[in-house]
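**Student:** this is a predicted model, with the sequence first.
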Amino acid sequence: MRRKLNCQNKKIGIMGGTFDPIHIGHLVMAQEALEFKNLDRIIFIPAGFPPHKNKEITSGQKRLEMVNLAIKGNEKFIVLDYEVKKETKSYSMETIEYIKEIYEDFGIYFIMGEDSFMNIEKWYKYEEFLSEVTVLVARRSFDKLTALREKIKKINLHGYFVEEIPTAFLDISSTNIRRKFNLKKNPRYYLPEKVYDYILKEGLYV
């Protein structure tokens, strides 16, 4: 039986994603969400077999190691290998159910980027998912800000809870970082130093 943590009025943030690789934008988003809602901790959960990713991704173990390197030294950030260890596809609704069994009575805040939120209707059991968490959305660009805020308003009118994280625009993507490595360009300043060194050591994205 999994151990339950009963800490009423505490709040945790869930930061899911492929993290292939984890980059500065992810960490800024997590820290801004932490401070915005005064969260007690952020749990990073690298995806195992994400249903929305069709192309081959780096092994779960390597992505897990990169996340561990990225958050090392921050006592508010922890990593969970739940999805990486799963042998089936990773659905956020199932992960939230797992988290709620462990962190009983915690308020759960799910942190996501603008792109993911704008396609939330495509998520598995998205309405059930939205009913279980408060969603914190990180804006990505000024050009799409109006559309983002309209979408947040629309979702909230259905009785859910979505808020925009008041953070700076950081248009950094793992896809672009992988592309730069592949083209022999240097994306080192998009990444925590230890993650950058790990990528070079393991020969990833070449």
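**Tutor:** On my side now, so go ahead.
**Student:** CA atoms for contacts and neighbours, from now on please.
**Tutor:** Will do.
**Student:** and the strands in this structure, which stretches?
**Tutor:** With DSSP state E applied, the chain shows strands at 11-17, 41-46, 77-79, 107-113, 134-138, 162-165, listed in chain order.
**Student:** just say which of these is most tucked in.
**Tutor:** Between the strands of the chain, strand 134-138 has the highest mean count of neighbours, a mean of 25, where neighbours are mean count of other CA atoms under 10 Å.
**Student:** who are the packing partners of it?
**Tutor:** strand 107-113, helix 114-118, strand 162-165 (3 or more CA pairs under 8 Å, 6 or more residues apart in numbering; DSSP states H and E).
**Student:** and those as JSON lines, adding distance to Leu200?
**Tutor:** Converted to JSON lines, the helices and strands packed on strand 134-138 look like this (distance: least, CA to CA, whole Å):
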{"stretch": "strand 107-113", "distance to Leu200": "27"}
{"stretch": "helix 114-118", "distance to Leu200": "28"}
{"stretch": "strand 162-165", "distance to Leu200": "33"}
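**Student:** these: which one's closest to Leu27?
**Tutor:** strand 107-113 (11.3 Å; CA to CA).
**Student:** sorry, back to before: want to throw the strands of the chain into CSV with distance to Lys151?
**Tutor:** Converted to CSV, the strands of the chain look like this (distance: least, CA to CA, whole Å):
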stretch, distance to Lys151
strand 11-17, 21
strand 41-46, 25
strand 77-79, 29
strand 107-113, 13
strand 134-138, 11
strand 162-165, 10
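**Student:** follow-up on the earlier one: to Glu56, which of the helices and strands packed on strand 134-138 lies closest?
**Tutor:** Within those, the stretch nearest Glu56 is helix 114-118; the backing value is 19.3 Å (CA to CA).
**Student:** list the buried ones in the closest one?
**Tutor:** If you call a residue buried by 16 or more other CA atoms under 10 Å, then helix 114-118 has these buried ones: 114, 117.
**Student:** from the chain's centroid, how far away is that helix?
**Tutor:** 12 Å (CA atoms, centre = their mean, to the nearest Å).
**Student:** other SSEs contacting that helix?
**Tutor:** strand 134-138, helix 145-156.
**Student:** can you list the residues that contact it?
**Tutor:** For helix 114-118, contacts defined as CA atoms under 8 Å, 6 or more residues apart in numbering pick out 137-140, 148, 151.
**Student:** adding another structure so you can compare the two:
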Amino acid sequence: MNIAIFGGSFDPPHTGHELIVQKALEILDIDKLLVVTTYLSPFKESFCAPAPMRQRWLAKMFEGMEKVEIFSYECDQKRQVPTIETVLHVKHLYKNAKIYLIVGSDSFTALPKWNRYDELCSHVEFVVAPRGAFHPPEDLKILPINVNISSSKLRSFLDRRFIPKSIENEVMAFYTRNPMDSRIERIVTALSDKKAEEIQVFDMTGKDYFVNTVVIATTMGERHGLSLLDHLKTELKGAGESFLNVDADDNWTVIDMGDILIHLMTPAYRQKYNLELFLKEREDEMKKVRGVE
């Protein structure tokens, strides 16, 4: 089996990524192309869009492309994962597979800085997608394209021409969204308007948690949580917010907005599970790890 791996931050995905995948499928003799979203790059401290949201965008972009798989290994680890680790994991899953590793020309020139670079070279054949001026070695596989857009530039100068149509509205809404304080204020106001009680907001930024902010509110009864959910959808979707996943229940409803998690709980469930204590303990654990205490 021949497998290509194409990894990146995809923060956000753009038409250049789309073209790279299309050309790789045309040029390379492969059975599968794994698109790997990094949870956190070794060369960055954070991303703008949370990992589940970036993976969801990619899934929509490449929907219907039979050989393309959104490979969640790195995001599942919830930590920085060096490329060599991902490659070895793929080789464990697909015994004796030939692995192509697709990288941009800027990444290719920086390869010697990568974790266990020599070992990586022994396991993969590199395929380069040029961007700008690039003078490759003669024996290097090159995709016949030149991608002159980067995710960082796209975040700074949002241009719809470079955002795939399938995710255009979601991407534009996310990167032009209101600052976090305004978003939280809108959520709290919407909950208060519909009689939610004991609303608490927990800032989890930098605490090794999978979202930046957690909102917990107490409902007045079993059906009230579902009513609050409907009201939040009405109030927030018009403001460009995305509901990535909703687990709705009479006693406990969880709303995943990518970087914000909302818990709507009956009084009995809130007392029983005591999420506030868990989140406070998480904060204390991270303080100890960082030597703050």
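**Tutor:** Sure thing, it's come through. Computed from a predicted structure; not experimentally measured.
**Student:** need the helices and strands packed on helix 114-118 of structure 1 in a markdown table (columns: distance to Arg178 of structure 1).
**Tutor:** Below are those laid out as a markdown table (distance: least, CA to CA, whole Å):
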| stretch | distance to Arg178 of structure 1 |
| --- | --- |
| strand 134-138 | 22 |
| helix 145-156 | 26 |
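**Student:** just these: most buried one?
**Tutor:** Highest mean neighbour count among those (mean count of other CA under 10 Å): strand 134-138, with a mean of 25.
**Student:** could you pull out the helices for structure 1?
**Tutor:** Ranges of helices within structure 1 are 24-36, 60-71, 82-85, 92-102, 114-118, 126-132, 145-156, 174-182, 193-202, based on DSSP state H.
**Student:** where in structure 2 does the second one fall?
**Tutor:** What that stands for is helix 60-71 of structure 1. Aligning helix 60-71 of structure 1 against structure 2 (TM-score structural alignment) gives residues 51-62.
**Student:** and the third one, by the same measure?
**Tutor:** Using TM-score structural alignment, helix 82-85 of structure 1 corresponds to residues 73-76 of structure 2.
**Student:** distance between that stretch and the chain's centre?
**Tutor:** For stretch 73-76 of structure 2, the distance to the chain centre is 10 Å (CA atoms, centre = their mean).
**Student:** go on, stretch 37-48 of structure 1?
**Tutor:** The answer for stretch 37-48 of structure 1 is 7 Å, by CA atoms, centre = their mean.
**Student:** give me the distance between the two termini of it.
**Tutor:** One end of stretch 37-48 of structure 1 to the other measures 28 Å (CA to CA, to the nearest Å).
**Student:** which position in structure 1 pairs with Glu197 of structure 2?
**Tutor:** Using TM-score structural alignment, Glu197 of structure 2 pairs with nothing in structure 1.
**Student:** the residue nearest to Glu197 of structure 2 when sequence neighbours are not counted: neighbour count?
**Tutor:** Using CA to CA, 6 or more residues apart in numbering and skipping residues adjacent in sequence, the residue nearest Glu197 of structure 2 is Thr218, 5.0 Å away. Residues contacting Thr218 of structure 2 under the criterion other CA atoms under 10 Å number 25.
**Student:** ok, the residue in structure 2 sticking out farthest from the centre to Ala268 of structure 2 distance?
**Tutor:** The centre of structure 2 is farthest from one residue, Glu138, which by CA atoms, centre = their mean lies 35.6 Å away. With distances taken as CA to CA, Glu138 of structure 2 is found 68 Å from Ala268 of structure 2.
**Student:** could you do Thr83 of structure 2 as well?
**Tutor:** From Thr83 of structure 2 across to Ala268 of structure 2, the span is 46 Å (CA to CA).
**Student:** of these two, who's got more company?
**Tutor:** Each of Thr83 of structure 2 and Ala268 has its neighbours counted (other CA under 10 Å); Thr83 has more, 22 against 13.
**Student:** contact partners for that one?
**Tutor:** Going by CA under 8 Å, 6+ apart, Thr83 of structure 2 touches 115, 120.
**Student:** quick one: closest of the helices and strands packed on helix 114-118 of structure 1 to Leu80 of structure 1.
**Tutor:** Minimum separation from Leu80 of structure 1 across those (CA to CA) falls at strand 134-138, 19.2 Å.
**Student:** against structure 2, where does that closest one fall?
**Tutor:** Aligned by TM-score structural alignment, strand 134-138 of structure 1 falls on residues 125-129 of structure 2.
**Student:** the matching stretch vs structure 1, average offset?
**Tutor:** Stretch 125-129 of structure 2, aligned to structure 1 and superposed, deviates on average by 0.5 Å (mean CA distance after the TM-score superposition for structure 1).
**Student:** could you give me the buried positions within stretch 39-51 of structure 2?
**Tutor:** Buried-residue list, stretch 39-51 of structure 2, by 16+ other CA under 10 Å: 39-41, 49-51.
**Student:** what do we get in structure 2 for Leu34 of structure 1?
**Tutor:** When structure 2 is aligned by TM-score structural alignment, Leu34 of structure 1 is paired with Leu25.
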